[in-house]
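Enquirer: using only what follows, build the 3D model:
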Amino acid sequence: MHRVGVLALDGVLPFELGIPARIFGAARDAAGKSLYTVTTCSLDGRPVRAEADYDLTVSHDASLLATVDTVVIPPSHALGPIRAEGRLPDGLRDALAAVRPGTRMVAICTGTYVLAAAGLLEGRPATTHWREADRLQRMFTTARVDPDVLFVDDGDILTSAGVAAGIDLCLHIVRRDHGSRIANEVARSCVVPPWRDGGQAQYIQRPVPDPAGNGTAPTRAWAMERLAAPLTLADLAAHAKVSVRTLTRRFREEVGLSPGQWLTRQRVDLARHLLETTDWPVDLVAHRAGFGTGTSMRQHLHAAIGVSPQAYRRTFRPTRTAA
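Expert: Down below sits the predicted model:
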């Protein structure tokens, strides 16, 4: 049983505070046994003031953090000296100092400030809400802040962007711990996507699509049914009955990507699904996903997620056991 401790600070955002319990609490093995225990604490065991118009009562103080396997720090709107001066208050510094070496540290949104102020991000990659990324980088110059991703997994330190990206990160942790099947079941139970690719940039200041029926949704749906075919920009433009230039502009407005980038992303997603759910050889997966050759798929998969098809299959597909 993996133990997760969630630290609620004053000003905590209730939605993000509830993410770990909801995601990890839904993870169960084939026999229905819970794979995680999730316990919430405050620094002194007393109620904490939420960012909403109510207080939250907890049953544990921060000594809990010295007993768990994973510590999660949700965001707060009252980080005070942490966000302003980059230093931890005495009580929080002592609580984090008591965490056992090797404990997995997870921060959601502005919770990343806490890890940075504790000195845990020196020379390491991290992310936070895109509005805070520049400030975080200026304050903690040795951290490598990436504002364009939903989450960063750096082994024992994991950080996410804002709000729903905390769901993406927790699902990723379940997938890393227990494989794709269980993570997908958790996502299905919580009615969220099992894997959401892409960065924060595509959600920032994105124009609203033209409602006059000129959008690319029908063409995207048409292409999704033909991913194995050698689709070209001209094919997509012909289906949409527009020029390649107009199609490209509309794709960028609606999905934040060029048609070619979007098509590659859909093929990578399909390849990952097939690697997880079939025993097909890599070349057959590549053909069905529209990459043509195994070499092409390897290149695109490595560019997207940094691993080869074989490594992805080993990591995210549970090994078979004898009947």
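Enquirer: going by C-alpha atoms from here, please, whenever you check contacts or count neighbours.
Expert: Noted.
Enquirer: could you pull out the strands for the stretch 151-300 of the chain?
Expert: Applying DSSP state E, counting those that start in this stretch to the stretch 151-300 of the chain gives strands spanning 151-153, 157-160.
Enquirer: residue 264: which of these is closest?
Expert: Comparing those against residue 264 with CA to CA, the closest turns out to be strand 151-153 (21.0 Å).
Enquirer: second input sequence below; structure requested for side-by-side comparison:
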Amino acid sequence: MHRVVVLALDRVYPFELGIPARIFGAARGPDGEQLYEVVTCSLDGGPVATSADFAIVVEHGIEALATADTLVIAPFTWEPPDEDVPVAPADVFDALRPGTRVVSICTAAVLLAAAGLLDGRPATTHWWEAERCQQLFPKVNWDADVLFVDDGDVLTSAGVAAGVDLCVHIVRRDHGSAVANRAARHCVVPPWRDGGQAQYIERPVPGPSTATTAATRAWALRLLDRPLPLTELAGHARMSVRTFSRRFRQEVGMSPGDWLIRQRVELARHLLEDSDLPMDQIARRAGFGTAASLRQHLHTAIGVSPLAYRRTFRAADDPAG
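Expert: You can find the predicted model right below:
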């Protein structure tokens, strides 16, 4: 069983601390077997002060880190702005076995950045902290628009509920969409949220007459198998291309083109997992046109070919396709 160790530091946010146990604990195999074991530790095995008006008692100390297949560092309060940058004790990362996956939720990314684990790599954190992190850690490729960043062995999430998105993504990456979707349904959370942090950044509230792109997005999801040029999307929304593009990015956090590619990749992953369709048919249904285009986009998105993805996530008794 894959062991997830969650590290709780002083002034931890209790909601985010509980996310890994909730999501990974809901991930079950085809026979209902538990796929992850989740344990929570502190640096000394003692109670941990939270950002709320209570402390949390954990059962494990720092020795649990040596048993982790995945380490999740929960976020904590980090204020005021001129406070010294939090630095994890050296033995936190030294205690990990080679190959341990490292995950941060929200502000915990500063610990990874301070340790140099994010140098030259993409990462994210809560949008409120992004500018400060960019100033303090200029070697990191911070992206304040996304909900999470998967860079292989190091993953980072944006704030609060984005930790849910990242944990569901990890389950999907480890065991496929069917397991991740079941875990999400069990926890009554969406298996996938469109867009990124940009939709949550504080902006003036639009007036009641302001048009949105929501209806056009819903319409486009039903037509992923055919070309959807920007002009047609804007026409459906009854906006100019310029207005539509600007409003789409404000609402979703990415361009219409990037959003369409993400939706097509997700559809292709679903078809690879749950159907026996050959690659050229999956490519056409997902709107990529050819198997070569499907292969290119899937590899860009998740780093593997369609055949490798199908072999990994199809049940052992299913045809390889």
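Enquirer: for residue 46 of the first structure, which of the strands of the stretch 151-300 of the first structure is the nearest?
Expert: strand 157-160 (26.4 Å).
Enquirer: in the second structure, what range does that closest one match?
Expert: Strand 157-160 of the first structure corresponds to residues 154-157 in the second structure, going by TM-score structural alignment.
Enquirer: before we move on, what about stretch 44-57 of the first structure?
Expert: Against the second structure, stretch 44-57 of the first structure falls on residues 44-57 (TM-score structural alignment).
Enquirer: can you give me the helices in the stretch 151-300 of the first structure?
Expert: 165-178, 180-190, 217-224, 233-240, 244-255, 259-277, 282-288, 294-305 (DSSP state H, counting those that start in this stretch).
Enquirer: residue range for the shortest one in the second structure?
Expert: This means helix 282-288 of the first structure. Using TM-score structural alignment, the match for helix 282-288 of the first structure in the second structure runs over residues 279-285.
Enquirer: and residue 179 of the first structure, how far from residue 33 of the first structure?
Expert: 16 Å (CA to CA, to the nearest Å).
Enquirer: again with residue 207 of the first structure
Expert: For residue 207 of the first structure relative to residue 33 of the first structure (CA to CA), the value is 45 Å.
Enquirer: picking up where we left off before, the more surrounded of residue 179 and residue 33 of the first structure?
Expert: residue 179 (19 against 10; other CA atoms under 10 Å).
Enquirer: tell me who's in contact with the residue nearest to the more buried one when sequence neighbours are not counted.
Expert: Distance criterion CA to CA, 6 or more residues apart in numbering; nearest residue to residue 179 of the first structure, sequence neighbours excluded, is residue 316 at 4.9 Å. Going by CA atoms under 8 Å, 6 or more residues apart in numbering, residue 316 of the first structure touches 175-176, 179-180, 276.
Enquirer: hmm, try it at 7 Å
Expert: 175, 179-180, 276 (CA atoms under 7 Å, 6 or more residues apart in numbering).
Enquirer: most surrounded residue in those residues?
Expert: Most neighbours among those, by other CA under 10 Å: residue 180, with 24 neighbours.
Enquirer: what's the counterpart of that one in the second structure?
Expert: Residue pairing (TM-score structural alignment): residue 180 of the first structure is matched to residue 177 of the second structure.
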